[in-house]
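Enquirer: Below is the sequence, then the predicted model.
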Amino acid sequence: MKFLKKNIVNTILLVLFAVLFFVPDAKAFVLKGFINIGLFSPDIKEEKTVVPDLDGIKFKNAKGEIVDLGELKGKVVFLNFWATWCPPCRAEMPSINKLYTQFKDDADVVFIFVDGDGDLPKANAFMKARNYQMPVFKAESNVPNQIFSGSLPTTVIFDKQGRISLKHEGMADYSSKKIIDFLMKLKAG
């Protein structure tokens, strides 16, 4: 009888680990729990990194509209690289959506969500299925390693002068008061 109970418990644990390993939404659910309890918060430093030239770094949405980072000087830019298959990306999406909802009508703050796979129909379907309203783009030019080196998710926030004010690789809670205050400070400066 003890042998049977031990086998059942082991089987249940094995199934749970398999689900967490193979099902992105399950892994994202667990990671989102870690975000919600405050374990993942981006480190905000007052240090500004100057990118050589933002002109010509372009992103395109499903409508064919192109956004050039060089033309966004004078605005705060929230740039997020993600993918539909990425569990940490999925885990941070609710917090990013909350932040986006708060600032979406603010002309001084621009949000660009870049699908790492460049599959806009799939990325837009992902957003629609989860009731996210964030604008999805794909890279339409080379993106310098200073901005994106390939790690998903990566978030970069530019100040009004086009300097990198925050760069965070990995998931984080972007709906926190700390981030909101940071964006407001960048808007004012």
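Expert: Sure thing, it's come through.
Enquirer: Only C-alpha atoms from now on, for both contacts and neighbour counts.
Expert: Fine.
Enquirer: Now G118. Nearest residue, chain neighbours left out?
Expert: Spatial nearest neighbour of G118, chain neighbours left out: K138 (4.8 Å); criterion: CA to CA, 6 or more residues apart in numbering.
Enquirer: Against that first model, consider the following:
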Amino acid sequence: MLFRSFLLIFLMVVAIAGVRAQGQERKPADSMLTVQAPLFKMKDMNGKVASLSDYKGKVVVLMFWSTWCQPCHLDFPSVNNVIKDYAGDTSVVFLFIDTREKASNYRELVQEDLRSHHYDFNVLFDEMGPDGMQSKYYTAYGMIGIPTKFIIDRNGIIRYQLIGYNSKMKNEEAAITLQQLIRKVKAV
């Protein structure tokens, strides 16, 4: 009898979790958010400090990534295509936040990584967080993993958060999706 009760409770918990997971999967990827973006001050690859307020009046695309993150690297080609499409548009800025690195020489690893893949990304380095890791802004943005992209409007409001890499989507499709979301934010 005890076993049946336990089994029944277990099955109910699994069923409820499944319903919640299905509900999350069905949430439209293009649901616009209205969350104030945490302010940041991070150094770029040349040691210059950049802050979110430097980009007020522009649409900012933040991509959190790491050199060891394979899904991040798989996501780069589509994002790089979007960067090329917006090369002449000074109202959109792309910033790549290097975070959660495990090696102490992560700055050199980033430079080597970008050079070997021929990317000219504007990289900022996350700062050390209270956990002793390079995670201050990773934590401030409430992230659950990388890669994660945020599209922030001209007034510093996060409008979209794109978590992870979708292996079922071709690079061209991923680029088109990102372009569409940027256009929607520009129209706000």
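Expert: Received, thanks. Keep in mind the model is a prediction, meaning the values are calculated, not measured.
Enquirer: re earlier: the residue nearest to G118 of the first structure matches what in the second structure?
Expert: K138 of the first structure maps onto F125 in the second structure, with residues paired by TM-score structural alignment.
Enquirer: Would you state the strands of the second structure in chain order?
Expert: Under the criterion DSSP state E, the second structure carries strands at the ranges 35-36, 41-44, 49-51, 59-65, 92-98, 123-125, 148-152, 157-163.
Enquirer: all helices for the second structure, in order.
Expert: In the second structure, the helices defined using DSSP state H lie at 2-26, 70-85, 106-117, 136-140, 171-186.
Enquirer: What is the neighbour count of the equivalent of P147 of the second structure over in the first structure?
Expert: Correspondence of P147 of the second structure to the first structure, assessed by TM-score structural alignment: P153. Number of residues near P153 of the first structure (other CA atoms under 10 Å) recorded here: 24.
Enquirer: Looks like P153 of the first structure contacts P88 (just checking).
Expert: Yes. The pair P153 of the first structure and P88 qualifies as a contact (CA atoms under 8 Å) at a distance of 6.8 Å.
Enquirer: can you list residues touching both of those two?
Expert: Contact criterion CA atoms under 8 Å, 6 or more residues apart in numbering; residues shared by P153 of the first structure and P88: G170, M171.
Enquirer: hmm, back to that, how far away is the residue nearest to G118 of the first structure from K75 of the first structure?
Expert: 20 Å (CA to CA, to the nearest Å).
Enquirer: the more surrounded of these two?
Expert: Comparing K138 of the first structure with K75 by neighbour count (other CA under 10 Å), the higher total belongs to K138, at 22 against 19.
Enquirer: ok, the more buried one to F158 of the first structure distance?
Expert: Applying CA to CA to K138 of the first structure and F158 of the first structure gives a distance of 18 Å.
Enquirer: quick one: contacts for the residue nearest to G118 of the first structure?
Expert: F59, K60, N61, V114, D115, G116, D117, G118, D119, L120.
Enquirer: For S31 of the second structure, which non-adjacent residue is closest in space?
Expert: Spatial nearest neighbour of S31 of the second structure, excluding adjacent residues (CA to CA, 6+ apart): Y160 at 7.3 Å.
Enquirer: Looking at the first structure, name the residue matched to the one you found.
Expert: Alignment note (TM-score structural alignment): Y160 of the second structure maps to L166 of the first structure.
Enquirer: who's in contact with its match?
Expert: Taking CA under 8 Å, 6+ apart, we find L166 of the first structure in contact with D43, I44, K45, K48, T155, V156, I157, F158.
Enquirer: I'd like to know which of the contacts of K138 of the first structure are buried.
Expert: F59, K60, N61, V114, D115, G116, G118, D119, L120 (16 or more other CA atoms under 10 Å).
Enquirer: Of these, which is the nearest to I180 of the first structure?
Expert: Taking CA to CA as the measure, I180 of the first structure lies nearest V114 of these, at 21.0 Å.
Enquirer: how about the closest one, what's its match in the second structure?
Expert: Alignment note (TM-score structural alignment): V114 of the first structure maps to I97 of the second structure.
Enquirer: Thanks a lot, see you next time.
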